[in-house]
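Participant: got a sequence here, can you model it:
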Amino acid sequence: MQLKQMVLGMVAVAGLWSVAAAAQTAVVTFDEGWEGWNPPWPASATTIEAEGGHPGAHAHTAAVESFGLDYYVDDIVGPGDSPFLGDHTQHASLTFGVDVQVQSIRTAGQPAERPLIVHFRNFTLNASVFYRLTTMADGQPWTAYSVSFDPRATQLPAGWGGTGADDPVTGGPVLPAGVTFADVLAGVNEVTLSAQEPYQSYDATDFDLRIDNIRLTVGEAPPAQPPRYEIVDLGTFGGELANAHAINESGAVSGVAMNKDSIELAFLWQDGQMRYLGTLNPAFEYDFGVARGISDNGYLAGYSMAPFPNGPGTVAHAFFWSEDTGMVDLDPGSEFASWAWDVNSAGQVVGEGMGAFIWTQKDGMVSIGPGAAEAINEKGEVAGWGTTPGGTGGWVYDSANGQMRYLDTLGRLSEIRDINIHGKVVGYSITDDWRARTVLWNVDGSIVDLGVIPVPDYGPGVANAINDHDWVVGRDDYLGWSETPNRGWLWIAGKKYDLKALIADPVVQASWAELAHPLGINNRGEIVGIGIHDGIFGRAFLMRPIALPDVVFADGFEQD
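Facilitator: I've put the predicted structure just below:
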């Protein structure tokens, strides 16, 4: 096992940002065997292989007729001094993560889905807390999954469950009376990665999957003050304009950029290179398209022009893109327009067409209801807006159980833009007197007014994106006429900061007239969007914190 200063350059780990103290990460790389962890039963079904991991050595499980998998470390058969065990409440934050590749999961010869659950168990209290990292299914490529949380929290954080007692109403698992989340984390005797929900039974299942880089990051809480930033113009395909729409945990960016013929093309920016994703229109090599959402494992979603089915011309169709499939039309042959706005690592795509939809390769396009599905998190929770019982407002749809949670407005209506792993949602809401407010909706339904950027003559615009640390980016609007009517901001711990003012180099800062539309932010605090650079109204930008220690980004660029 390796103990090192954070950061892991190419791994999608939440919670990498730490200024007050360097975060420490324990990583099981399998280079030296199990390194304190144990394989699921039967042990013979899992082998350590030297190549093919993420990267290098990894654990390969090929279990036949198994009822569940449990990879674990404990203080009974494992090392008592394992950094995964003990009192975690001495830390302000924890991030648990693992990389997984699923080749197949089958029940009775048919494809099946199984959860990936992390458990922290306290034998003294006979209790545990658990979190669903993802849903595993056939053919999932190497993907890094993680969850960040406060081990000192007394209440269960969003998405977490507990065991040790039975709910008197539902019969489901709950923490024992008087036992808190922090109580369990204060004395962890075992950590388990499981393919089985507590109290759930499954048919005998054949698993063929690989795991690598089991890791635990401990450190201080994310800072309440913003970092200083550098900024990169992502360029174009030879034209003038470009927009950056989203960024994943590896620093890959989705967007649209012009070529020399002023055709707007969907792109993936990665490793310092801009890549054209193709088109749904077979009549042209290059045609209009926009890449909007990008998942942590590199899936993309957006829209492209497709042939109109009943005559000449084209119509916009939503697409899904991966390295294996290329660009896939989500509604082939339809005469109706559709747009995909986001995608997660399970390949769930959300967007709008004849109402809000969710799409998977298995089920195709399924209607959620009227309006638009704007965003989806790694748990499959969809945030959108449209007609609700109270008028026009926001909602959160849980794709796992089909339940809908409606979000209150500030009086008249709301629109939604993004959702984080904790189920917190951002966007804007209109008050009874028709004033817009940028807002954050908590899971309990309470609304946080994000305020106004501290710049004279500006009023609230829209909150566009939120990361898992509750950092929010958006824009506010000038109250009058201006050549630069929008100004971007970063909101942290109750305060908005002028985004342009966070650029450290004054010469570079002056070259950007405005960072008008920040549209995405990841857990490292990297921000993408649209700005005005060197007099050009519409350039794709990427902002990177410069205070992160020992960071190597995906394109090989190192901090000074």
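Participant: drop to CA atoms for contacts and neighbour counts, all remaining ones
Facilitator: Noted.
Participant: which helices and strands does the helix or strand that contains residue 497 pack with?
Facilitator: Taking DSSP states H and E as the criterion, residue 497 maps to strand 495-498. Judged by 3 or more C-alpha pairs under 8 Å, 6 or more residues apart in numbering; DSSP states H and E, strand 495-498 is in contact with strand 486-492.
Participant: quick one, what contacts residue 520?
Facilitator: 245, 246, 247, 464, 465, 466, 473, 527, 528, 529 (C-alpha atoms under 8 Å, 6 or more residues apart in numbering).
Participant: what do you get for residue 420?
Facilitator: 377, 466, 467, 468, 470.
Participant: one more to put side by side:
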Amino acid sequence: MHASLSSLGIPTALLAGLLANTLSAQAGSYTIIDIGDLAPAGSHDGTNAAGINELGHVAALTGDGTGGYIPVLYRDGQLINLGGFPGENIGGGGKGVNNLDQVSGWSMSPYPSGGFQSEPFVWTEGEGMTNPINDEPTNWSGEAWDVNDAGQMVFTTKGGFFDPATGFKRINFGGVGGYWRTWDLNEDGVVSGSAFGPSGQINAFRYDSATDTITNLNDPVLDHHSDAYGLNDLGDIAGWALQFGPSQSGVVWTADGQTLRLPVGDLGVNQIQGTAEHINNHGDVVGLDSFPGPHAGNPDFEPLGWVTFQATEASPVVKTNLLSLVDPAAVAYWRRLHPFEINDRGEICGLGVAQAWIGDGSGGARGFLMVPNTPDRFRSLSRSLPGVNGHPVLVAKGTLEPGTAVEMGLYKAAPNASGFLMLGLDTVYAPLKGGVLVPAAFSAGGSILPTLTDGIGGVSLTSTWPAGIPANLDIVAQYWIADAAGAEG
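Facilitator: Predicted coordinates for the structure are as follows:
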């Protein structure tokens, strides 16, 4: 009867002795990893970790020790050299990575009239690097900033959007402006970016590729400029807005039309310019507060990377300096951290400055990956199938300590639709009704509970986590909702 499904695994073996995790409103500790570089042995060069997927794999670039750059995928502690276009290996960088480990980015290529230009690429393991828009009538240069699991891509210049089924297009912004950038997209093909208006005003926007509609997020009364960066699968977007004054703050534009302006100056009196870089499905946001001007090495004016957990629900929003979440040895190694993305497991990637290497040719630039020391209790086991509201999203929150609250919410399913919540103590991954049944709901210990979505396609469950649940127990949950747009309804 289905076909919008979403699943979530709950490894309760992690229950004992844990006080907080990245899905709670508390900030736990992190281990920070320098992803390394591919410079020759005995030397080092700059790196940058730009994008992360739900597996914790990172799209990045590394210096080659000679002034050039190499696009790489950081996976399981190793840097994988992505090479270049067939017959070319001139240099480039990785920008985004999906959950299939396809990487988007830019690679240098010879320009027909001489010299070189950057061209967008998508890299697939076993197939190598290709330019998805190589058949464009004009010789188009740029960067492929991100790629989702459906192979859709966005490009930072000229409002580029690519769908494997329909090809490349330049998004039509109408009267919004004539120069535009697309930064990120989610699994439903919703795009975030900015366009320059006739007066030079920068307007943040949300573009829905399924309906070919664009929404200008810039508040004409409050905001002089704004830009929309990273977004989640719910449609919430992180970015910044420069208010008339001026005062720039990090902003979250929620999918339901609200504008959440994050505090600025709460981490340091001199950091008066804020930017929100990315938001995950739990509402956790990463960003940077900075001082808009030279600071001559004065640490009081250093940019401060931060994270705030469940920003879309917290009141007030509390930001945490990333360097306060790592151990003293890491604080001594890293001078500053600029986070770019955070996944649903709370893992954060970005660009840092290593204290010992500031005076070298790279300026101390090092890509980093931050991993929570308290692993997530909740882990995604499969992607949802699209329905009338796009891809449904299942999110759970709580520490799973006995006597504490645990919440599970289903979003973006079909409105006012019947269905089932299926629970199991193991996974089966069995084909069913055009989808995949994940939990062993029909085996011992399994349960099938009827459910009904509300008027906007949501289900919210709140309970208290009981005492006495044994360790080494996995509980797998999955919703199956009737949906006219599903594979079999």
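Participant: just give the TM-score of the two.
Facilitator: The TM-score (TM-score structural alignment, normalised by the length of structure 2) is 0.65; 340 aligned residues with a C-alpha RMSD of 2.6 Å.
Participant: re earlier: between the contacts of residue 520 of structure 1, identify the one with the most neighbours.
Facilitator: With neighbours defined as other C-alpha atoms under 10 Å, the most crowded of the contacts of residue 520 of structure 1 is residue 528; it has 32 neighbours.
Participant: right, and it touches residue 519 too?
Facilitator: Yes: using C-alpha atoms under 8 Å, residue 528 of structure 1 makes contact with residue 519 at a distance of 6.0 Å.
Participant: which neighbours do the two have in common?
Facilitator: Applying C-alpha under 8 Å, 6+ apart, one finds that residue 528 of structure 1 and residue 519 are jointly contacted by 244, 245, 246.
Participant: just the element for the second one, please.
Facilitator: Under the criterion DSSP H and E, the helix or strand holding residue 245 of structure 1 is strand 238-247.
Participant: neighbouring contacts of that strand?
Facilitator: For strand 238-247 of structure 1, using C-alpha under 8 Å, 6+ apart, the contacting residues are 235-236, 253-262, 291-294, 519-522, 526-530, 536-542.
Participant: all helices for structure 1, in order.
Facilitator: Assigned by DSSP state H, the helices in structure 1 fall at 181-185, 506-511.
Participant: with the shared contacts of residue 528 and residue 519 of structure 1 in mind, which one is nearest to residue 339 of structure 1?
Facilitator: Distance to residue 339 of structure 1, by C-alpha to C-alpha, is smallest for residue 245 among those, at 14.0 Å.
Participant: what does the closest one align to in structure 2?
Facilitator: Mapped onto structure 2 by TM-score structural alignment, residue 245 of structure 1 lines up with residue 50.
Participant: and the strands in the stretch 151-300 of structure 2?
Facilitator: Along the stretch 151-300 of structure 2, the stretches classed as strands by DSSP state E, counting those that start in this stretch are 153-155, 160-163, 167-170, 179-185, 190-196, 202-208, 213-216, 223-231, 237-243, 247-253, 259-261, 273-279, 285-290.
Participant: distance check, the aligned partner of residue 341 of structure 2 in structure 1 against residue 253 of structure 1.
Facilitator: The alignment partner of residue 341 of structure 2 in structure 1, by TM-score structural alignment, is residue 520. With distances taken as C-alpha to C-alpha, to the nearest Å, residue 520 of structure 1 is found 9 Å from residue 253 of structure 1.
Participant: what residues are shared contacts of those two?
Facilitator: 245, 246, 247, 528.
Participant: closest to residue 140 of structure 1 out of these?
Facilitator: For those, the nearest to residue 140 of structure 1 is residue 247 (20.3 Å; C-alpha to C-alpha).
Participant: do you know how far that closest one is from residue 407 of structure 1?
Facilitator: Taking C-alpha to C-alpha, one finds residue 247 of structure 1 at 26 Å from residue 407 of structure 1.
Participant: what is the neighbour count of the nearest residue to residue 480 of structure 1 once chain neighbours are set aside?
Facilitator: Distances taken as C-alpha to C-alpha, 6 or more residues apart in numbering put residue 457 closest to residue 480 of structure 1, at 7.9 Å, once the chain neighbours are dropped. By other C-alpha under 10 Å, the residues close to residue 457 of structure 1 number 10.
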